[in-house]
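K.L.:
My questions are about this predicted structure, shown below with the sequence.
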Amino acid sequence: MAGSVDASAFSLDAELDSSSPLSERDQKMLALERQWWKYAGAKEQAIRELFDMSATHYYQILNGLIDTEEALAHDPMLVKRLRRLRTSRQRARTARRLGTDA
C-alpha cells in the first residue's frame, strides 16, 4: 500500500528492556516518542500500524504513562520533555479559552 509505514523500520523491539517494570507496549510507546517525524501524518500512521489504535487513544494512554514513576525511571529525559510539552500545550489552551496570552 502506498504511503504505508514499515513498522520494522522503527526497530522498537531493539529498545526493549526485559528488566523494566513497564509493559512491552509501554516501552514501545516511549521508543516511538523518541523518533522524529519528517512528514505530517507519518506519526499518526505509525501509531495506527504499530499499536492498532487511533492517535486519540494512543495519546490518552501516553498521558497516563508519562505520569508514572516507572516511565520516569525508564527514560527520565524523554518523560520530562513529554511532561513539559504537555504542560505548555495545556497553558496555551487555557490562555486561548480565557482570551489572554500564554
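P.N.:
Okay, I see it.
K.L.:
okay, CA-based contacts and neighbour counts for the rest of this
P.N.:
Fine.
K.L.:
Name the single longest helix found in the chain.
P.N.:
Longest helix of the chain, by residue count under DSSP state H: helix 76-98.
K.L.:
helices or strands next to it in the packing?
P.N.:
helix 69-74 (3 or more C-alpha pairs under 8 Å, 6 or more residues apart in numbering; DSSP states H and E).
K.L.:
what about the helix it packs on, distance to the chain center?
P.N.:
14 Å (C-alpha atoms, centre = their mean, to the nearest Å).
K.L.:
which residue is nearest the centroid of this structure?
P.N.:
Closest to where the C-alpha atoms of the chain average out (C-alpha atoms, centre = their mean) is residue 33, at 4.1 Å.
K.L.:
How many residues are close by residue 57?
P.N.:
Around residue 57 there are 12 other residues, counting by other C-alpha atoms under 10 Å.
K.L.:
Helix or strand for it, just tell me which one.
P.N.:
Using DSSP states H and E, residue 57 falls within helix 55-65.
K.L.:
Structure two is appended below for comparative analysis:
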Amino acid sequence: MTDDHTLSERARAVLALERRNWAGPGAKERAIREELGLAPVRYYQILNALLDDERALAHDPVTVNRLRRVRQARRGER
C-alpha cells in the first residue's frame, strides 16, 4: 500500500536495478525480465516516468539526477 509520498515497490525495484553495474550486453535486459517480470520496453517507460517524479528524486537522488543528465544529453544530441 502506498500513499502520495512514497514510491511503489515496483518503482523502488526499478531504481534499485538501475543503480547496478552491468557486466555485458543483455545482462540488464535479462535481469529486467527475470527479476521484475517486465518487458524491457515497459521497464524503460516506467523508468522515464520516474525521472519526472519528485518522490523518485527524494528516494534516490543520485540515480535520478544521473539519469536526468543522461536523458538531457541525449535530447541535446537530437
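P.N.:
Thanks, I have it. Computed from a predicted model, the values in this text were never measured in an experiment.
K.L.:
circling back: SS state for the residue mapped onto the residue nearest to the centre of structure 1 from structure 2?
P.N.:
Residue correspondence to structure 2 (TM-score structural alignment): residue 33 of structure 1 is matched to residue 18. Assigned with DSSP: H, G, I helix; E, B strand; the rest coil, residue 18 of structure 2 falls in the helix class.
K.L.:
So residue 18 of structure 2 sits against residue 63, correct?
P.N.:
Yes. Residue 18 of structure 2 lies in contact with residue 63 (C-alpha atoms under 8 Å); the separation is 7.5 Å.
K.L.:
Please identify the residue in structure 1 that aligns with residue 7 of structure 2.
P.N.:
Using TM-score structural alignment, residue 7 of structure 2 pairs with residue 22 in structure 1.
K.L.:
so that match makes contact with residue 71?
P.N.:
Yes. Assessed by C-alpha under 8 Å, residue 22 of structure 1 is found in contact with residue 71 at 7.0 Å.
K.L.:
who's more crowded, those two?
P.N.:
residue 71 (21 against 18).
K.L.:
Read off where stretch 70-83 of structure 1 ends up in structure 2.
P.N.:
Going by TM-score structural alignment, stretch 70-83 of structure 1 sits over residues 55-68 in structure 2.
K.L.:
follow-up on the earlier one: buried residues in the longest helix of structure 1?
P.N.:
Within helix 76-98 of structure 1, the residues that count as buried by 16 or more other C-alpha atoms under 10 Å are 78, 79, 82.
K.L.:
what's the answer for stretch 7-25 of structure 2, then?
P.N.:
So, applying 16+ other C-alpha under 10 Å, buried residues of stretch 7-25 of structure 2: 7, 11, 12, 14, 15, 17, 18.
K.L.:
how distant is that stretch from the center of its chain?
P.N.:
Per C-alpha atoms, centre = their mean, the centroid offset for stretch 7-25 of structure 2 relative to its chain is 6 Å.
K.L.:
Likewise for stretch 59-74 of structure 1?
P.N.:
9 Å.
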